[in-house]
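sharing a sequence plus its predicted fold:
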Amino acid sequence: MISKVENLPNAPITDPTSEYQSASLLFTNGPNVHSYIKEMNEKVLSHYDLMTVGETPLTHHPEDIAAYVLPTNKELHMVFHFEQMDLDGDGDSLIQKPRQFTKLKALIEKWQQFNREDGFWNTIYLENHDHARSVSRFGNDSDEWRVLSAKLLAIMQTTQSGTLFVYQGEEIGMKNFPKSWGLDEYKDVATHNFWNQTKAARERISGGKPVHMSDLLDNFQKKARDHARTPIQWENAPHGGFTTGTPWMRVNDDYPETNVAIQVGDPNSVLSFWKKALALRKEHEVMVHYLQLSYYLSLSLILCVFKVYGDFTLHFAHHEQLFAYSRTLDNMKAIVVMNFSTGEINFDSQELGLCGARLALNNYEVEDRPFKDNILRGYEGRIYIAGVD
């Protein structure tokens, strides 16, 4: 967004029913954006030992995103792109659309395999300050399944290649605040703008008569950015221990049961599970996409050679609840199987090559439901480690 189309032209009319039109084409990926970033890299960034991360909203074409990241372009190390975050909605819309699980799997496969030989580097994340809580959006935040599905999402993220970003509160499984909260509890200007514009459009259609708006609150409870901005739930204390003053948003109602203090001492908590998953990721290089850069110098040539280690293979691509993939590096293989539903799933363990594999991590800490090798329980996730002949 640092380069905009000159002369401030009007945005094209793409929605005749709206007073305001999307102008993203006029301020994203502008005509000089790459020259600006190259200059910043040359004069500032390249002089320091640091990591650079950009953000590419409203940009889904892989080639457009890669232009910022490929090492030969000398711009940034990585960027946050939002293709998977836009699966259940259109851009800034707060109306939730049905999310097809197979599309999510296909997107992860695409980015895990994209331009590896040229040095493309991923950012791995499911939450940030502009998106609702992941356990409510991608998992199941009911009392029965919140902990298990939060751990499942930890498995999914820690077994992908790239740099992992964990957003504040995600590590304890914080969820969206409840439907009982009214519009006055939402503070984000984008939420209120969307409400006002939608209400005005409906009133124009109704001829000024009162209009029904409860459906919008239902969608806000699922999609609004406000959910990522409630105070961190440190302990069972006023405002969740976040402050002794008055926070700009009130703490979520579940802070007495979901907070850091409780989870620190609980080996079966979401926080403890994140620590286990991260430790496993560090222990086994096969679960991290490693990139070796070698520079060969001469008087007239700088040749940069990239060697990428670890691959990604998706299994059962068309299954609507099962997400399974394998990562292979030299003679080591990691197999990840996850059930994104409340019911049991039978899967073909032979296709995944589980014979002789060691179960390294499982999100069912308490065996209250019998473990079976080829059956995944509700929201169960497993990581197996195996040797490769």
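Great, that's in hand. Numbers count the residues shown, from 1 in each chain.

only C-alpha atoms for contact and neighbour calcs from this point on.
Fine.

number of residues surrounding Thr246?
Counted with other C-alpha atoms under 10 Å, residues neighbouring Thr246 total 10.

would you map the helices across the stretch 101-250 of the chain?
Applying DSSP state H, counting those that start in this stretch to the stretch 101-250 of the chain gives helices spanning 101-113, 134-137, 146-158, 189-206, 214-223.

Glu75: which of these is closest?
Comparing those against Glu75 with C-alpha to C-alpha, the closest turns out to be helix 101-113 (19.3 Å).

mind listing what's buried in that closest one?
For helix 101-113, a neighbour-count test (16 or more other C-alpha atoms under 10 Å) marks 101-102, 104-105, 108-109, 111-113 as buried.

kindly report the same for stretch 190-205.
Neighbour count says stretch 190-205 has 190-191, 194-195, 199-202 buried, by 16+ other C-alpha under 10 Å.

on that earlier part again, which two from the buried residues of helix 101-113 end up farthest apart in space?
Phe101 and Gln113 (18.7 Å).

what about the helices in the stretch 251-389 of the chain?
Under DSSP H, counting those that start in this stretch, the stretch 251-389 of the chain gives helices at 260-264, 270-283.

quick check: Pro256 vs Met174, distance?
The gap separating Pro256 from Met174 is 12 Å, by C-alpha to C-alpha, to the nearest Å.

quick one: which of the two has more around it?
Between Pro256 and Met174, counting by other C-alpha under 10 Å, Met174 is the more crowded of the two (28 against 16).

structure two is appended below for comparative analysis:
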Amino acid sequence: MTEASANPWWKDAVCYQIYPASFKDSNGDGLGDVPGILSKVDYLKDLGIDVDMGYDISDYEKVYAPYGTVKDMEALIEACHKRGMKLILDLVVNHTSDQHAWFKESRSSKDNPKRNWYIWKPPRYTEDGTRLPPTNWRSYFSGPTWEYDEHTGEYYLHLFAKEQPDLNWENEETRKAIYDSAMRFWLDKGIDGFRVDVVNMYSKGVEFKDAPVLDSRFYEQPAWMYYANGPRMHEFLREMNQEVLNHYDAVTVGELPHTPEPQKVLEYVGAGDKQLSMVFQFDLVALGQGQDHKYLFEKWELPELKDIVAKWQQFIDGTDGWTTVFCENHDQGRFVTRYASDAPHEREASAKLLSLMLCALTGTLFIYQGQEIGMINVPKSWPIEEYRDIESLNFYRTMTDPARSVNEQERAAELANVMRGLQILGRDNARLPMQWSGEAPHAGFTDGSTEPWMRVHDLYKEINVERQVHDGEGSVLGFWKRMIRFRKEYANLLVHGAFEGFAMEDKRTFVFGKRGENEERAAVVLNFTGEEQEVELPSGAGYEGLVFAVGSYEDAASEEESAEGRLRQLRPWEGRLYLSGC
């Protein structure tokens, strides 16, 4: 392996994911857009971002009209490159819109040339003649994965919304059209790669079996074992590289749900096999999700989080694979609320603690919009009417359906659990408008002439970019800037170093070490509680002579000057990083 291939540009990059609808509205219509993103490129550059991830440019050769035009995208590409930044776009090729010209042709008749570009199946019937879908698979947005089409008398498959029919990757003609329209078109315009949506769901096999019944209250059941990591998945990705990606210096980061085995993940990210540059593995962000229903929250303890971090830090040891570092995206609750504390007196310390942890981990770092100012989940007081996400709303309707046979007491308890789950885990938490200002209407997201598409957080006057820029390095934003600079300064150790966990069974603190190729060491100590905790620095194996380097409390350095031994007293939600041999 050459040096260039061992350390491509994207390994050391810090990436920033944007959800365009909620980032910045430039024209006052209440919806974020590409010109709005363009107006904030210098903000991202100042933060220390290397790669801007624009999400949801999914109409292939056009931009969703409310977001802007292809010319706007060309201007954004140029602006990023002018500042030494790169731009990667979302690649959504598991499905299209039902308004896409391909699908309109496909549903027009059974003998249309594009009929087989999507997945169509005839209905099943019970003995009494009741029509049933081809399988009992449950959609990610609740309800069936099959939609009946009266015109042709068949069902089409949609793993997500019924307006998003799944493409048939078994059809070679379909794949070639995807490569031309969805990939080459944008790569030729200069984008630097793709975040690949649900990358392991293209190959669904051909048997279409019923899923096991896990919850007898419902006809539809989780069926990911039949449509994720299918028999031709690796073949399709190799072809995608051979046909398209190998001809560009492009990065790919794939969403890889339902893949908990490290060896299976390595099959996707091994550099020698040329499938994906890296993937998002979802164990960490799935922490607390219900077994049968995602939004029925289940309590967890710190050792579970630590084991997940260790697993996905260490799985690349001794291999040619690569990993990612992230704990927020457009589909998840905010990390301060989920992993620490969003109480008014603790949320700033919590945000800094998590920033320190993430910036010390091995892999390519991904930050999601608003994470850098410590944005938090929607208030507990918001009723279901304030939620916008189709997945959340469909789940709420399913669980509160009057036709379900539960008594009123059970229904009330279930409703409380549903709302609690949505407030912690719901996708709307990440889609509230970006909080730019505490003084401007709607947090400066839009000019105020039109209500934003989604309600702005009640606490935008306290948590916003403008205020934190004014507060400087003492703010959450200031700390993120400092940690990004620190991470880049010690990239060999923090970005590329090997991870070691210590006292992994401790339920209050998280201590881990990093080992560099030249025997340098770092140790990170984190207090995941609202009370003072004593921690012990790692000893032996090169961890002698550890010196305090950076911490989430500004006065930690002066305290460390007189510290003796290996014990340290951490304040609530405090994190510190120590260096040795650097």
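On my side now, so go ahead. All values derive from a computational prediction rather than experimental measurement.

quick one: TM-score?
Overlay of the two chains. TM-score (TM-score structural alignment, normalised by the length of the first structure): 0.89; 368 aligned residues with a C-alpha RMSD of 2.3 Å.

circling back to that earlier point, reformat the helices of the stretch 251-389 of the first structure as JSON lines; add distance to His34 of the first structure and mean neighbour count.
Formatted as JSON lines, those follow (distance: least, C-alpha to C-alpha, whole Å; neighbours: other C-alpha atoms under 10 Å):
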{"stretch": "helix 260-264", "distance to His34 of the first structure": "42", "mean neighbour count": "18"}
{"stretch": "helix 270-283", "distance to His34 of the first structure": "34", "mean neighbour count": "18"}
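
now those as JSON lines including distance to Met249 of the first structure?
JSON lines is the format used below for these (distance: least, C-alpha to C-alpha, whole Å):
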{"stretch": "helix 260-264", "distance to Met249 of the first structure": "19"}
{"stretch": "helix 270-283", "distance to Met249 of the first structure": "24"}
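
between the ones you listed, which gets nearest to Asp143 of the first structure?
Using C-alpha to C-alpha, the helices of the stretch 251-389 of the first structure put helix 270-283 closest to Asp143 of the first structure, at 13.6 Å.

against the second structure, where does the closest one fall?
Mapped onto the second structure using TM-score structural alignment, helix 270-283 of the first structure covers residues 476-489.

repeat for stretch 152-166 of the first structure
Under TM-score structural alignment, the match for stretch 152-166 of the first structure is residues 353-367.

quick one: contacts of the matching stretch?
For stretch 353-367 of the second structure, contacts defined as C-alpha atoms under 8 Å, 6 or more residues apart in numbering pick out 10-17, 313, 322-326, 328-329, 335-336, 479-480, 483-484, 487, 494-499, 524, 526, 551-552, 573-577.

then stretch 353-361 of the first structure?
Stretch 353-361 of the first structure is contacted from outside by 277, 280, 335, 349, 382-387, using C-alpha under 8 Å, 6+ apart.

among these, which are in strands?
For these, the ones inside strands are 335, 382-387, with DSSP state E as the criterion.

now those residues in CSV, with neighbour count and distance to His61 of the first structure?
Formatted as CSV, these follow (neighbours: other C-alpha atoms under 10 Å; distance: C-alpha to C-alpha, whole Å):
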residue, neighbour count, distance to His61 of the first structure
Ile335, 26, 29
Arg382, 20, 32
Ile383, 24, 31
Tyr384, 20, 33
Ile385, 23, 34
Ala386, 19, 35
Gly387, 14, 36
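
now, which of the residues you listed sits nearest Asp218 of the first structure?
Nearest member of these to Asp218 of the first structure, counting by C-alpha to C-alpha, is Arg382, at 33.2 Å.

the closest one pairs with which position in the second structure?
So Arg382 of the first structure corresponds to Arg576, using TM-score structural alignment.

which residues does that match contact?
356, 524-526, 548-552.

need the contact list for the nearest residue to it once chain neighbours are set aside.
Of all residues not flanking Arg576 of the second structure in the chain, Gly551 sits nearest, at 4.2 Å (C-alpha to C-alpha, 6 or more residues apart in numbering). For Gly551 of the second structure, the contact set (C-alpha under 8 Å, 6+ apart) comprises 356, 557, 574-577.
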